[in-house]
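Peer 1: show me the folded form of this:
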Amino acid sequence: METCEEKVSIDLRRVLLSIAQALDDVGFDTLHHSHRVGYMAYRCALRMGWDQELAQLSFAAGLVHDCGSTQHSALMTFAATRRPGSFARHCEKGFNLLSACGPLSRFALPILYHHTAWYELQTLAMDSHDKQIAGLIYLANRVDHLYFHQHKDLFGNLSAAGKRQIIEQLQAHSGTLFAADMVEVMADLVGNDDFWFSMHPQHIEAVLLRLEAAPLFSRNLNLNERIEIAELFSKIVDAKSPFTFQHSLKVALLSQFLAKKMGYSAKMQKLLYLAGLLHDIGKLRTPDFVLHKEGTLTAEEYTCIKRHATDTRFILQNIHTSSLVCDWASNHHERLDGSGYPLGKTAQELDGPSRIVAVADVFQALTQSRPYRQGMSLEESLNIIAEQVANHQLDGDVFACLQHNAEHCYWLSADENEVGLQSAVG
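Peer 2: Below you'll find the predicted structure:
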């Protein structure tokens, strides 16, 4: 029986915060770096007299500016610009990720150029607002890295000397790397205690969530746009581990395909795709050494792994209004006999969509090749799932659909051509 098709909506401000938090969890940069860059940019924009919409766009761009990061940017040289082998790679990756995500595509160009010197930005044929945002994010990003390397006192606060050193570094590049008017205003902020006392992530999040309405954040996103945001998240999740490369996408495609074959409506198929994309978002908080371990997990490590399903539930509840999508995503390790985790739900508590995502997740994990082992064959994978069905852990009807379409499901799960896979289902 098909589950009620409830309305799905999201809070775009909370999405931006979740992306910043995801980048913290992936560990590409210093903790809460994206929060601070966004807040610094916002405070500076307001002080320069920018209107509220442009200031909020700067805040948002700061929160997502490192979505393409692949290395610790604090290790980069101070004067580096967008050149191959330095910042170019993560700027371009961020540009591509955001360009493919309609609701956040507004930030693609500023993120592409957020490590480009101000004097170079002036030569580019791009919107003046994009130049301003890119230049401001470059400046705020550099202030945060300078702050990170400054000595702090016993209570974690900057000394007067530390503030002067940051200001001197900025002024040394005023009018070249950074816009002179931005440096002047940012220098005033750097010298102000309240500016630094406000940097606590909870304060920054409170500021963002209290901002007045702005066009970007007031839009009602359609289901396809919400899926684009989920695809962005899935790419951030999968970038954390080579073992899970494309895993989220393939679980989504399998869930969508099985739902279609089992007679679910077109909207429900998309909602299952959405749940599949997001089912492992909680793994962002799983330590790398546990997530990447090749051998048998210890009892403590297995407990650590299990919490990702709970983390998934809470992360999604903070973004999505749909309790069903949150349930389907976070139920993927629950089992019909109550032996699953994290809640130990039983058959009476697991609806059809939850059962579909669970089977898709197991099948994809079995058939996926990893650096330390080859993916299992179709026959081996089906035999293992058949045993779990016989033990009343996985759903027999979903498994029957998987068996009936086994060759196609195996291709969806094991093929590495992302574009071909999406067109084959969509």
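
Peer 1: only C-alpha atoms from now on, for both contacts and neighbour counts.
Peer 2: Fine.

Peer 1: counting neighbours, what do you get for E387?
Peer 2: By other C-alpha atoms under 10 Å, the residues close to E387 number 12.

Peer 1: also Q171?
Peer 2: Counted with other C-alpha under 10 Å, the neighbours of Q171 add up to 18.

Peer 1: quick one: the closest residue to it other than its chain neighbours and Y119, what's the gap?
Peer 2: By the measure of C-alpha to C-alpha, 6 or more residues apart in numbering, the closest residue to Q171 outside its immediate chain neighbours is V183, 6.6 Å from it. As judged by C-alpha to C-alpha, to the nearest Å, V183 and Y119 stand 14 Å apart.

Peer 1: this one as well, want them side by side:
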Amino acid sequence: MRKVKLRTIYPLTENLLEQLAAKDKTTYLHSLHVAEVASLLAREMGFVGEERALYEAGLLHDIGKLYVPQELLFTRRVFSSIERLEMQKHVSYTYAILTYHNYPHTLAEICFQHHERLDGSGYPRGLRGEAITLEGRILAVADVFAALISPRPYRGALSPRQAVEILHQEVLRGRLAMEVVAALVRKLDECCVLCGKHE
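Peer 2: I've put the predicted structure just below:
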């Protein structure tokens, strides 16, 4: 795999990502894409001071998948309810890894929130509204977008326009932050390039 130049803050991050790449190349590449998109969205929204933290959080948000069984990571079928709960544990694993390695609490918390949703339907804590930080909201949108436009074992990649339509639906359902999705739409072409995809 080609060596990627990372803008990491913490030296351990590269080592953790190397472990992730060895186990699951798809999640590794997804993490690189999420990091780039999240930091771009922070800049676009005027939160320049948050850019580096969001980049690092994007790199690390799925690091807990190191502890998810490989048969779940690579399955091509719909998860059973038990399997879905097992996969969802990756968020808690991520938080535990970052806490164990003494990453800042604020960084671990951003990662912990990337599957939370504004209407309380997310996991692992079912946070709602203002309980989800701005950084958590940005990371959630970057995560969903990067996942949608990339192929997965169980489906092909969606087009950027299809991905944006899904993001808009999630905003209408009260799940994702409207202002973050609006920022992504303004920077759609750049986000696509960062994810290795072109319109």
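
Peer 1: fetch the TM-score of the aligned pair.
Peer 2: The TM-score (TM-score structural alignment, normalised by the length of the second structure) is 0.91; 197 aligned residues with a C-alpha RMSD of 2.2 Å.

Peer 1: residue in the second structure matching the residue nearest to Q171 of the first structure?
Peer 2: Aligned by TM-score structural alignment, V183 of the first structure pairs with nothing in the second structure.

Peer 1: secondary structure element for V183 of the first structure?
Peer 2: V183 of the first structure is part of helix 180-190 when elements are defined by DSSP states H and E.

Peer 1: what does H114 of the second structure correspond to in the first structure?
Peer 2: Match for H114 of the second structure (TM-score structural alignment): H332.

Peer 1: do the same with K65 of the second structure
Peer 2: Taking TM-score structural alignment, K65 of the second structure has K283 as its aligned residue in the first structure.

Peer 1: likewise for G196 of the second structure?
Peer 2: Matched by TM-score structural alignment, G196 of the second structure corresponds to A414 in the first structure.

Peer 1: how close does its match get to Q422 of the first structure?
Peer 2: In terms of C-alpha to C-alpha, A414 of the first structure sits 13 Å off from Q422 of the first structure.

Peer 1: S248 of the first structure now?
Peer 2: S248 of the first structure sits 13 Å away from Q422 of the first structure, going by C-alpha to C-alpha.

Peer 1: neighbour count winner among the two?
Peer 2: Of the pair S248 of the first structure and Q422, S248 is the one with more neighbours under other C-alpha under 10 Å, namely 27 against 14.

Peer 1: show me the contacts for the more buried one.
Peer 2: Listed by C-alpha atoms under 8 Å, 6 or more residues apart in numbering, the contact partners of S248 of the first structure are 234, 238, 276-280.

Peer 1: for the residues you listed, which ones persist in the second structure?
Peer 2: With both residues aligned by TM-score structural alignment, their matches' C-alpha atoms under 8 Å, the contacts of the contacts of S248 of the first structure that the second structure also has are 276-280.

Peer 1: among those, which one has the most neighbours?
Peer 2: For these, neighbours tallied by other C-alpha under 10 Å; top is G276, 35 neighbours.

Peer 1: secondary structure element for the residue nearest to it when sequence neighbours are not counted, which one?
Peer 2: Using C-alpha to C-alpha, 6+ apart and skipping residues adjacent in sequence, the residue nearest G276 of the first structure is A252, 3.8 Å away. Secondary structure assignment for A252 of the first structure, by DSSP H and E: helix 247-261.

Peer 1: now that helix: buried residues?
Peer 2: Neighbour counts over helix 247-261 of the first structure (16 or more other C-alpha atoms under 10 Å) mark 247-260 as buried.

Peer 1: switch the residues you listed over to CSV; also include distance to H203 of the first structure.
Peer 2: Below are the buried residues of helix 247-261 of the first structure laid out as CSV (distance: C-alpha to C-alpha, whole Å):
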residue, distance to H203 of the first structure
H247, 35
S248, 32
L249, 34
K250, 38
V251, 37
A252, 35
L253, 39
L254, 41
S255, 39
Q256, 40
F257, 43
L258, 44
A259, 43
K260, 45
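
Peer 1: aligned to V180 of the second structure, what sits in the first structure?
Peer 2: Under the alignment (TM-score structural alignment), V180 of the second structure pairs with V398 in the first structure.

Peer 1: average offset of the helix or strand where its match lies relative to the second structure?
Peer 2: According to DSSP H and E, V398 of the first structure maps onto helix 396-404. With mean C-alpha distance after the TM-score superposition for the first structure, helix 396-404 of the first structure departs from the second structure by a mean of 0.4 Å once superposed.

Peer 1: so what's the residue count around the equivalent of L54 of the second structure over in the first structure?
Peer 2: Residue correspondence to the first structure (TM-score structural alignment): L54 of the second structure is matched to L272. Other residues near L272 of the first structure come to 31 when the count uses other C-alpha under 10 Å.

Peer 1: hang on, L272 of the first structure packs against L254?
Peer 2: No: assessed by C-alpha atoms under 8 Å, L272 of the first structure is found out of contact with L254, at 9.2 Å.

Peer 1: A helix includes the match of H114 of the second structure, no?
Peer 2: No: per DSSP: H, G, I helix; E, B strand; the rest coil, H332 of the first structure lies outside any helix segment and is coil.
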